[in-house]
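Visitor: quick one: sequence and predicted model below, then my questions.
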Amino acid sequence: MEQVNSAIGGTTTVEVKVQPDHIQRIAEGKSAVQAVAEMIWNALDGDASTVEVKIVTNDLTGIEEIQVIDDGHGIPYDLALTSFENLGASWKKGQTSEEGRRLHGQTGQGRFCAYSLGALVRWKTRYRKEDRVYAYEITGTDFDPKKFKISPRVISKNKNTGTEVIINNPRKTLRSLLADDAFLRFTEVFALYLRQYPSVKIRYNGRLLDPGAVQVHVVEYDLEPATFQDGRTIQGKLTIIEWKHKVERELVFCDGAGFALHSIPPGIQARGFDFTAYLKTDYFRELHDNRLLVLEELLPDSVKLVEAAKDTMRAHFRRRLAEDARNIVDQWKADEIYPYEGQPRNIVEQVERQVFDVVALNVNEYLPEFSASDLKSKKFSLHMLKAAIEKSPAEARRIIQHVLELPKEKQEELSALLEKTSLEAIINASKLIIDRLEFLTGLEVILFSYEGKNKLKERQHLHRIIAENTWIFGEEFHLSVDDQSLTEVLRKHLAILDKDRTELAPVKTLEGGTGIVDLMLSKKIPQPRRDQIEHLVIELKRPSQDITSEVTTQIEKYAFAVAEDERFKGTPTRWIFWAVSNDMDKHTRRKTTNQKNRPDGILHEAEDQNITIWVKTWAQIIEACRARLAFFQEGLNYMATQDAGLSYVQELYSKYLPDELKAERAGE
């Protein structure tokens, strides 16, 4: 950069030592709204408490002049001489204003954006030095954008500081500044700043920017920390603002102070919501200063932050949809038009209402005539819909089609399910899934709580509960043997094969013992020639008993007794043995993990004998059950709480529980 002191009329000319086409690219890279926003940011960086933008039009409603007026500290004369000759090294970088505000400008390019608005730009500024206020003017033209003329400073009669940017000879492409949504676009841009500094006032063509007046909902989230390739851990913040008006949805990249640097489409579905999401981290300032921010899709670290933001946005709008649905139903109840009274008496009634709510909320969303109708009409329609769903699918179709007049695709969608099955079947299926989710949660409580872990016994308590819920080991199994000897295991095995089982000699372990099997589950697997049988033999241990060498030896004895007894041989049968408890000791864990060519948990495997022995923890079994139920759980949008799960187990299996767990239910 170089400074040229001109003697003409006492005016100083500063020249930016850069090619004119570079300045032109800076100017052309901004839209009209973005360029005016840069002028406002410059005013705010000067500690302005009030900024006013005026779009002056002529008689033909064309733009004559643009003014950006602020009451900030002005531009000190010495600072103008240096800052207007610099490009890419702004004095603002890393600084705060005199009043402690974070500064937006970092690269010294903002003033050149004015050239995208007009060919002639003037900065009339007043600043205070000691006890005097000085005034002077800076002028630039796009004819020679490298040069700025700075007039001599004079003592100002106006004792208030501030700067007025006046842009003349406007471009022909500025109609967007007069569009109806221009005011809203500026509101979106400065929403975070005005939330952080509520005393600041910005007016656009006489209208005060007030984000609160046009916002529906505002929330801020701390994202999960992301570990970058260079080892840094970065935690971004995400602010989501939902608007009352239509907006172009954006995910805005901001620095840590909330200054917008770049934006992309949000990349999520959020039906019915108009929003802007602001992703804040100083990492984006680094990318912006190095001109890498526009390449965010190619940078793995940026992708991590964006994906975390998308996950958070999806979760947010799922919650908001649920809230909106609840609000609608609550309003129906307040208006006394909801066709149910009081609380559901049981889970069946609860699911029945949920089915009704789903149908009714779809009607409310897709049928404007319904949502706009009076309370009497709504009440009639809701009661008709309730009766139709309960009566028959055909009746529901007639009500939906002729009374509520849903769009055709929604008629088919809502009626198809009711035509394929009955409402009773839907409710029963939903209840079965909910019961199982509550059982799994209740089982966790009694297995891992202090009372359960220390008081629960395998045969007296746990065994009896599990025997009635063998589905946790797989839907295809049925209970064959419950707490009986290996000889009874043989008897059941032969019965499945339709073989003679009279006068059976006892089955002995290698040491001569009889052995008692906790549970044996069996299933048939259809094959082209003859069915294959699969037996699952389970050895349960109380929660306080880890799986130790003693336990694994016991299950191995049972398995080897089967392997050595010739009466079990020569049949298409696969034997699987599980030892199950809350945990295992270090020796067993080391023995059954990180085995070459074997999954974790296998203790012994003999392909020639069709025998496999596993050690399993309850956490693994419960997690596998939840995985099988996850799809249905998501569809029902149901999460079993610990209280609900424990109550379910206590209600159904109280006779099998130790007194400590029974007393907890009774509140003793």
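Guide: That came through, no problem. Numbers count the residues shown, from 1 in each chain.

Visitor: going forward, measure contacts between C-alpha atoms and count neighbours the same way
Guide: OK.

Visitor: do you know how far Tyr558 is from Trp91?
Guide: Separation of Tyr558 from Trp91 (CA to CA, to the nearest Å) stands at 81 Å.

Visitor: second structure follows, compare the two:
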Amino acid sequence: MRRVHLEAAEDHVQRLAREGDPLGAVKELVWNALDADANLVEVVLHRSPLGAVERVTVRDDGTGMAPEALAAAFDRIGGSWKKWTAGTLLKQRTLHGSNGQGRLRAYALGDHIRWTTVADGVGGRSRTEVYAHAGARNDFLIGDSEPTRAATGTVVEAWGKQSPRLDRLPLRAHHRRLTAELAPYLTAYPEVTVVYDGVPVDPGTSIRHTAVYPLPVDDARLKVVEWSAAVDRELLLCDGNGIPVASVDAGIRAPGFAFTAYVLWAPMADHVGDVHLGDAYDSAVTVLLGVAREQLRAHFRDRTDDRRRELLERWRAEGSYPPMLGDEREQETFDQVATTVHRHLPRRAAQRRATLALLREALRARPERALLDEVFTLTDDERAQLDKLFARASYPDRARRD
């Protein structure tokens, strides 16, 4: 057994581990597996009898780590072999990581970490274990390699940390966040399967709408994916192949839409450091973010109009849409209000018809957002949207109308 010492200050290692972000650690380990040409990656969350997550395992069928490469993989931060190659070693897939920090992120999942890896090396195929403990973060114990006929791949196990953050890993929201990040990669390489807590990560089952727009900066593109379930609204900064290198807040309001936006730009990895300097820093990335957000706003203006038309057509086809008694402007206001609060309407057509008729009469008598607050449980986005709507609306004189 050999002890490999990481030449870095221990507090620096602890910062790089980002122990408050266990899902980020899972993502990093999944990306490491994909960078090792894995076709199957499984994330297993082991629970205690009381339901707490007490161990996390990430298992892959990739190429593993050869014995002669292990010391170099664990004795430094940075200097990853990934910097010197354009793609994965066997299948030439797009690479994700290049900073050599992925192994440190596992400390967010446990105080004890064990890598068990099977790989082909100069002496043939062998199995090797590497062990680390949070009490000595800079030290990695590399066991003796043993010949094996087992399939290549790596298993990373982390255990011994009691944290409520770990107990949140099984949430569906985390599965959706992983899906959003991996979507471009899994679309590009459909032969790859990622399973999270027993459920395959399949973007195709969750995508409602997709659009791609060219951006006026060095062949950059914006890809917008709308999801059928709620996700964190993020703007992922990706290389030209859609592999994320950083993320920022989407920076726009799009009420009623669950989406992820991807800025695809070939040199992104070389400029990603500019993101952390803030929007006030003048760089190619900040310019790119500005035009991407403008395109996002235009996209959702069009999508909001599309959604309104679809809803109104459906209501008319099923007979739910009430006859209008006022002028064209009043009808337009009713259409916008009704489609804004559509999530709160009854599901059955007969009940929806009655509710829309009552809403029409209520708006004719009292066209203001406070009325809707009394009837529906509105979200902040819906309130903001309705406030803008009523500020623009202009009803005809009631005395003349009545």
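Guide: In hand now; what should we look at? These figures come from a predicted structure and were not determined experimentally.

Visitor: ok, back up a step: so for Tyr558 and Trp91 of the first structure, which residue has more residues nearby?
Guide: More crowded of Tyr558 of the first structure and Trp91, by other CA atoms under 10 Å: Tyr558, with 23 against 15.

Visitor: separation between the more buried one and Ile241 of the first structure?
Guide: Going from Tyr558 of the first structure to Ile241 of the first structure by CA to CA gives 64 Å.

Visitor: give me the mean deviation of the longest strand along the first structure from the second structure.
Guide: Secondary structure assigned by DSSP state E gives strand 118-129 as the longest strand of the first structure. Taken over the aligned residues, the distance from strand 118-129 of the first structure to the second structure averages 1.6 Å (mean CA distance after the TM-score superposition for the first structure).

Visitor: counting contacts, what elements does whichever helix or strand comes after that strand pack onto?
Guide: Counting by DSSP states H and E, the next helix or strand C-terminal to strand 118-129 of the first structure is strand 132-141. In terms of contacts (3 or more CA pairs under 8 Å, 6 or more residues apart in numbering; DSSP states H and E), strand 132-141 of the first structure is packed against strand 118-129, strand 147-150, strand 154-155.

Visitor: rebuild the ones you listed as JSON lines, extending it with mean neighbour count and distance to Ile337 of the first structure.
Guide: Output for those, formatted as JSON lines (neighbours: other CA atoms under 10 Å; distance: least, CA to CA, whole Å):
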{"stretch": "strand 118-129", "mean neighbour count": "21", "distance to Ile337 of the first structure": "60"}
{"stretch": "strand 147-150", "mean neighbour count": "21", "distance to Ile337 of the first structure": "71"}
{"stretch": "strand 154-155", "mean neighbour count": "12", "distance to Ile337 of the first structure": "73"}
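
Visitor: out of these, the one nearest Leu293 of the first structure is which?
Guide: Among these, the nearest to Leu293 of the first structure by CA to CA is strand 118-129 (27.7 Å).

Visitor: which parts of the helix or strand harbouring Val358 of the first structure are buried?
Guide: Using DSSP H and E, Val358 of the first structure sits in helix 347-366. By neighbour count on 16 or more other CA atoms under 10 Å, the buried set for helix 347-366 of the first structure is 351-353, 355-357, 359-361, 363-364.

Visitor: so which of those comes closest to Ala644 of the first structure?
Guide: Val351 (15.6 Å).

Visitor: please name the residues that touch that closest one.
Guide: 427, 430-431 (CA atoms under 8 Å, 6 or more residues apart in numbering).

Visitor: with Tyr185 of the second structure instead?
Guide: Applying CA under 8 Å, 6+ apart to Tyr185 of the second structure gives the contacts 241-243.

Visitor: only the buried subset of these, as a PyMOL command please.
Guide: In PyMOL, a selection of the buried entries from those looks like this (16+ other CA under 10 Å):
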select buried, resi 242+243
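
Visitor: which contacts among the contacts of Tyr185 of the second structure does the first structure share?
Guide: Cross-checking those against the first structure gives 242-243 as conserved contacts, using both residues aligned by TM-score structural alignment, their matches' CA atoms under 8 Å.

Visitor: picking up where we left off before, closest one to Arg285 of the first structure out of the buried residues of helix 347-366 of the first structure, please.
Guide: Closest to Arg285 of the first structure out of the buried residues of helix 347-366 of the first structure is Leu361 (44.0 Å), distances taken as CA to CA.

Visitor: returning to what we had before: now, which of the contacts of Val351 of the first structure sits nearest Arg207 of the first structure?
Guide: Lowest distance from Arg207 of the first structure to those (CA to CA) belongs to Ser430, with 54.0 Å.

Visitor: by how many degrees do the helix or strand that contains that closest one and helix 347-366 diverge?
Guide: Assigned by DSSP H and E, Ser430 of the first structure falls within helix 423-448. Helix 423-448 of the first structure runs at 120 degrees relative to helix 347-366, counting by axes from the mean of the first three to the mean of the last three CA atoms, to 10 degrees.

Visitor: where in the second structure does the following helix or strand past helix 423-448 of the first structure fall?
Guide: Heading C-terminal from helix 423-448 of the first structure, the first helix or strand you meet, by DSSP H and E, is helix 450-455. Aligned by TM-score structural alignment, helix 450-455 of the first structure corresponds to no residues of the second structure.

Visitor: which other helices and strands contact helix 450-455 of the first structure?
Guide: helix 423-448, helix 659-666.

Visitor: list the buried ones in that helix?
Guide: Result for helix 450-455 of the first structure [16+ other CA under 10 Å]: buried residues 451-453, 455.

Visitor: ok, now stretch 387-407 of the first structure?
Guide: Within stretch 387-407 of the first structure, the residues that count as buried by 16+ other CA under 10 Å are 388-389, 393, 395-401, 404-406.

Visitor: with respect to Ile167 of the first structure, which of these is nearest?
Guide: Leu406 (54.3 Å).

Visitor: what helix or strand is Trp575 of the first structure on?
Guide: With DSSP H and E as the criterion, Trp575 of the first structure is inside strand 573-581.

Visitor: counterpart of that strand in the second structure, which residues?
Guide: Per TM-score structural alignment, strand 573-581 of the first structure has no counterpart in the second structure.

Visitor: other SSEs contacting whichever helix or strand comes after that strand?
Guide: Next in sequence after strand 573-581 of the first structure, counting helices and strands by DSSP H and E, comes helix 586-592. Here helix 586-592 of the first structure touches strand 602-606, going by 3+ CA pairs under 8 Å, 6+ apart.
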